[in-house]
Structures are given as C-alpha cells and as structure tokens.
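[1] quick one: sequence plus predicted model below, questions after.
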Amino acid sequence: MTTHRTGGFTLEPYPGLPLTVRDVGAGRPVLVLHGGGGPATMAGVVDHFAATSRVLAPTHPGWEDTPRPEWFSDVGDLVETYLDLLDDHDLRDVLVIGSSFGGWIASEMTVRDRGHRIGGLIIMGAFGPEVEGHEVRFPTAPPGPPPGEGPGAPAPRRGPSPAALQALVAYAGPSKSDPKLLYRLARVTVPALAVWGADDTVVPPDFGRAYAAAIPGARFALIPGAGHLPTREAPETAFAAIDDFLASIGR
C-alpha cells in the first residue's frame, strides 16, 4: 500500500516496514541516499536536482524515528528495497547519488542492478569496501552546520540519534565494511563519479581514490576545503564537479 502526500509518499514494501520517500521535481529520475547524519545532510543535493529532475529521497528505516523491524538488518535489505522501488515505479536511467553510508548502498545497488534501471552513479565520502592500508574513522559527532547558518539558527543534532546509530550498526555490521565489495565493483557498467573532500578525516581521499579505481571508468573529484560532506562544506565546487560530470555523460 502506498500513501501519497504533498512532497512525497509512504509505502509498505514488506509487512511492518513503512518506508518514507521524499518525491519532488520532475524529469529524469534521481535517487538520493543519505548517510549516518540522516536526510538533512542531503537536503542541498535534493534541492539542486529538483530544479531539473524528479528526485526520490528515502529515509532509511531507523532514521528520523522511523521503525526498523529486527529482521531488516543488513545493507542487502536496503539495496533490494530500493531496487524494488525503482522497479515498482518503472523508473529508468536513474542517477543514484549516495553519501557516506548511502554511498555504500548506492554502489551495491549498481552492482546488483539486473534490471538495468540505473544509468549513473555518484558516491561522496562513501565507505563499504575494505581498502588495505586505508582506515575509515567514524566520528563521535558530525561536521557543524553548513555555511550561512548563523548563530541564531537552531543547533543541529550532534550526530545520529541513538535509534539511527543502532540502525547503522545493524546494517553495516561490526566491521562497517564488506570485504567482497571492492571486487564486485568491477561489475559496474554505468558512468560513475567519486566526490571526496580533500580534508575528509572520516573516509580519507586515498580510500576514495581506491574506491573509484575499482569501478571501471570512474572519475575522481577532489574538493578543496571540504571534509566528509562536500556538498554542504564546499557546495559551489562540489556541485560544479557533479554538473560537469553529468554534462559529459549527456545528463
């Protein structure tokens, strides 16, 4: 069952699992997948693409006080749910954009895309594969608010909520990685871009370079002055890199 509302809808892909999806704009479809910091970290990405595209931005079950059944407990569950979302809505040539944990989901979706629904992949500060010699360091608190939010603005929540953190641990496992993913990335056949903040201390740029090198033909864009969330911390430069990539592939 799907319940529609202004700016989005809620569906129940499995019994007891409501999934909230923001749905804005019109045009070629874009799927936006957030990381541990939640949907707010991708608000600028949604707004950027909604001017020219139809943007679907689900909230992963367990974030923003949404329920997550105990059995819904690994990255594969999210991957299959979002691939089903593309199938059920008959979406084609979908650009999938994932940040941090969302980049792991996006990459795995593209690997498993047997229905050839996905037409492009963008990952930003993503983790997921094991890269020898390059450690991922998870912060105790996320970066501060983006530029332009003054001292009078409400203070952002410092890190994922306890429920979201519990969900992240359930999905990602204790190692927060998949040792086979780096090899499976060779199956990706769509144009791909890896966007990395030059000052990312969570997932270092060399990790990102290795990630991109594992995807055939993928490009790597280093964003000066940005950390783990380049579209928030250096939006002009990050979106210029993304738009240049999309223009080069005819999107």
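    Good, I have the coordinates.
[2] make it CA atoms for all contacts and neighbour counts henceforth
    OK.
[3] how about the strands in the stretch 151-251 of the chain?
    Taking DSSP state E, counting those that start in this stretch as the test, the strands found in the stretch 151-251 of the chain are 192-197, 219-223.
[4] in terms of helices and strands, where is V96?
    Secondary structure assignment for V96, by DSSP states H and E: strand 94-99.
[5] so what secondary structure elements neighbour that strand?
    For strand 94-99, the elements it packs on are strand 28-33, helix 101-111, strand 118-124, judged by 3 or more Cα pairs under 8 Å, 6 or more residues apart in numbering; DSSP states H and E.
[6] that strand versus strand 118-124: what angle between them?
    Counting by axes from the mean of the first three to the mean of the last three Cα atoms, to 10 degrees, strand 94-99 points 10 degrees away from the direction of strand 118-124.
[7] and for strand 94-99, what's in contact with it?
    Contact with strand 94-99 is made by 28-35, 42, 103-106, 117-126, 229, as judged by Cα atoms under 8 Å, 6 or more residues apart in numbering.
[8] in it, what counts as buried?
    Buried residues in strand 94-99, defined by neighbour count with 16 or more other Cα atoms under 10 Å: 94-99.
[9] check it against this one:
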Amino acid sequence: MTTSVTFQVPGARLPAHLQRHPSSELPPLVFLHAGVCDHRLWLAQLETFAAERTVLAYDRRGYGGVEIEQAAPFSHLADLWAVMDAAGLSRAVLVGCSLGGRLALEAALDRPERVAGLFLVAPAVNGVPAPELDAQEQAMDAAADAAYEAGDLAAANEALAALWLDGPSSPAGRVSGAARALFLDMDDRMLRATPPGTALEAEPSWPRLEQISAPTELLWGDLDLGYFFPRCEAMVARIPGARGTVMPGVAHLPSLEAPEAFNTALAAFLAGLPG
C-alpha cells in the first residue's frame, strides 16, 4: 500500500512516501533528492521498485512540504538516521542525487553497517575542492542568483531549470511536458521554503572516499555541468570497487527526464549486490 507519512524530527516535520513490501527480504531503498527538488524527484522509481522491496523517499529541511516548527541548528545526517529509525529500516541501499548523493556518502562513512549499497547520481561531496564552471555555466548560475536576489522567483526558477534540468550546453526548454512542470513546482517550493536554520556540517567525505565499504555505482548525464565528469571519474577510481556510468542524452536529473533508462541502470546495480 502506498502511504504518505510525516516524520517528526527535532524542530521540523518531514513529509515522505513510504511503501512497505509485505514479504520482501531485499534491502529497502531510501531515495535522497537533489537540492533543486524534493522527494517527488523519485516518483517513477518509487512506483517501479515498490513491486519488489520497501521504498522510502522524504523531503529534507528546506524543501518540499517540510514544516519548520523551530529554526535551529540541525543535521541532515541525524535526520536521515531518525527517519530510517522511525520507518523501522535498520539497513538500506541509498540512492542519492546531487546534494542527496552528498548525504548518502556521509551516511556510508558514518554508519557503514546501515548502508547496503550506494547508487550516486552526479553527487555533491562534502569537502571536495570548489568546482570550476565554464563561462556559460557561470553566466547561467549568475542569472539565477540575480533573479533570486531581485525577488523574481519565477525568473530564478526558469534559470535553474535551464541550468540543472536542461543542462548548460542545451537550449532552454529541452526538457518539456510533465517532467518540466514537476521540476518547476519542486524548485519553486525550494525557493519559497521557510529557512530551516543552520545545517551542521558532517566530517568531510572527499578525503575519506577510500574508506567506503558499501558497493557503489556512480551515474552522471552527458549533458550535465562539465565538472561532474572529472569528479565522478575520480570518485570511481578512489572508492573501492566502484563503477561509473555516463547516461547519454540527459543532464543533472536523469531519474526525472529519463525514468525508464534510469530504472534499468538502478535495477542492474541492485541485481549485482551481494545476497
């Protein structure tokens, strides 16, 4: 049964999608969304993989439908463990995109016994050197910032869609239809969200990638920002046993714009996990 639930954490209420499989012994999937989205980034994956195992996706503080009861210092990592505990998930495969990938890496280093695998989509990484944007990417990023500072949230939303959904080398509007409409709604909620308070930093992950013990695969789109190519390649080389896949024809959010191809890649990763 599909269930919309809300998890209480200190100072906030986090809406989520939790679908329990009645009999599966496969490790659950916990989906961690990108910073321009919310848990609805994973709707196509939740529907597909609920047929074989328990699935969970939730909104982090500052996104989606989160209710901030008290703005105060908080930890995304502590929230993840609290959500998994409340859902009764002692161990799970973490599927994280962008900032969600950063959180997945932090979790795998913090409590490796609770992470059965990592499927990382163009991940951010705590402690990685600042990325170098090319001229086009800098201009698009600056346009989004300028629109936000001017209070023109609609223009900021469209600028972020051009950068992160379409990709900096693609024409604005490359991704259309339901995927674009959903992105614009998710991103609009992020732009208008109540400030959640100061996010406490976890220990940097970048210097410790060699310590990751969970089976790991990285996936990134060939239309994404350029710095993800060397970053992901370096991570594949440094994380023990990691594999890397470049998905053609997509930018930063392949699970949204190409869900069938993404699901095929994720299913292949899951099939290769130790029993």
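    Looks like it came in fine. Owing to the predicted nature of the structure, the values given are computational and were not obtained by experimental measurement.
[10] one step back: compare the strands of the stretch 151-251 of structure 1 and give me the one nearest E236 of structure 1.
    strand 219-223 (9.9 Å; Cα to Cα).
[11] of all the helices and strands packed on strand 94-99 of structure 1, which lies closest to V75 of structure 1?
    Checked against Cα to Cα, the stretch from those lying closest is helix 101-111, at 6.5 Å.
[12] quick check: that closest one aligns to which part of structure 2?
    Helix 101-111 of structure 1 corresponds to residues 99-109 of structure 2 when matched by TM-score structural alignment.
[13] okay, now A50 of structure 2: neighbour count?
    Counted with other Cα atoms under 10 Å, residues neighbouring A50 of structure 2 total 20.
[14] what's near enough to touch it?
    19-21.
[15] give me that answer again for 10 Å
    Neighbouring residues of A50 of structure 2 by Cα atoms under 10 Å, 6 or more residues apart in numbering: 1-2, 18-21, 24, 28-29, 56.
[16] over to L191 of structure 2?
    The contact partners of L191 of structure 2, taken as Cα under 10 Å, 6+ apart, are 36, 62-64, 148, 153-154, 156-157, 185.
[17] M140 of structure 2 touches A159, doesn't it?
    Yes - look at M140 of structure 2 against A159 with Cα atoms under 10 Å: they come within range, at 6.7 Å.
[18] and for the two, which residues touch both?
    Common neighbours of M140 of structure 2 and A159 are listed as A146 (criterion: Cα under 10 Å, 6+ apart).
[19] for V55 of structure 1, see how far away S107 of structure 1 is.
    Per Cα to Cα, to the nearest Å, S107 of structure 1 is found 18 Å from V55 of structure 1.
[20] quick one, what contacts A238 of structure 1?
    Going by Cα under 10 Å, 6+ apart, A238 of structure 1 touches 124, 195-197, 221-224, 226, 229-232.
[21] nearest to A199 of structure 2, of the contacts of L191 of structure 2?
    For those, the residue nearest A199 of structure 2 by Cα to Cα is G62; the value is 10.1 Å.
[22] just confirm that closest one is within a strand.
    No - counting by DSSP: H, G, I helix; E, B strand; the rest coil, G62 of structure 2 is not part of a strand but coil.
[23] that one against H33, yeah?
    No - with contact defined as Cα under 10 Å, G62 of structure 2 and H33 do not form a contacting pair (11.8 Å).
[24] who's more crowded, those two?
    Using other Cα under 10 Å as the criterion, G62 of structure 2 and H33 rank with H33 on top: 27 against 21.
[25] count of neighbours near the closest residue in space to that one that isn't next to it in sequence?
    The spatially closest residue to H33 of structure 2, leaving aside those adjacent along the chain, is G100, at 5.0 Å (Cα to Cα, 6 or more residues apart in numbering). By the measure other Cα under 10 Å, the count of residues near G100 of structure 2 is 25.
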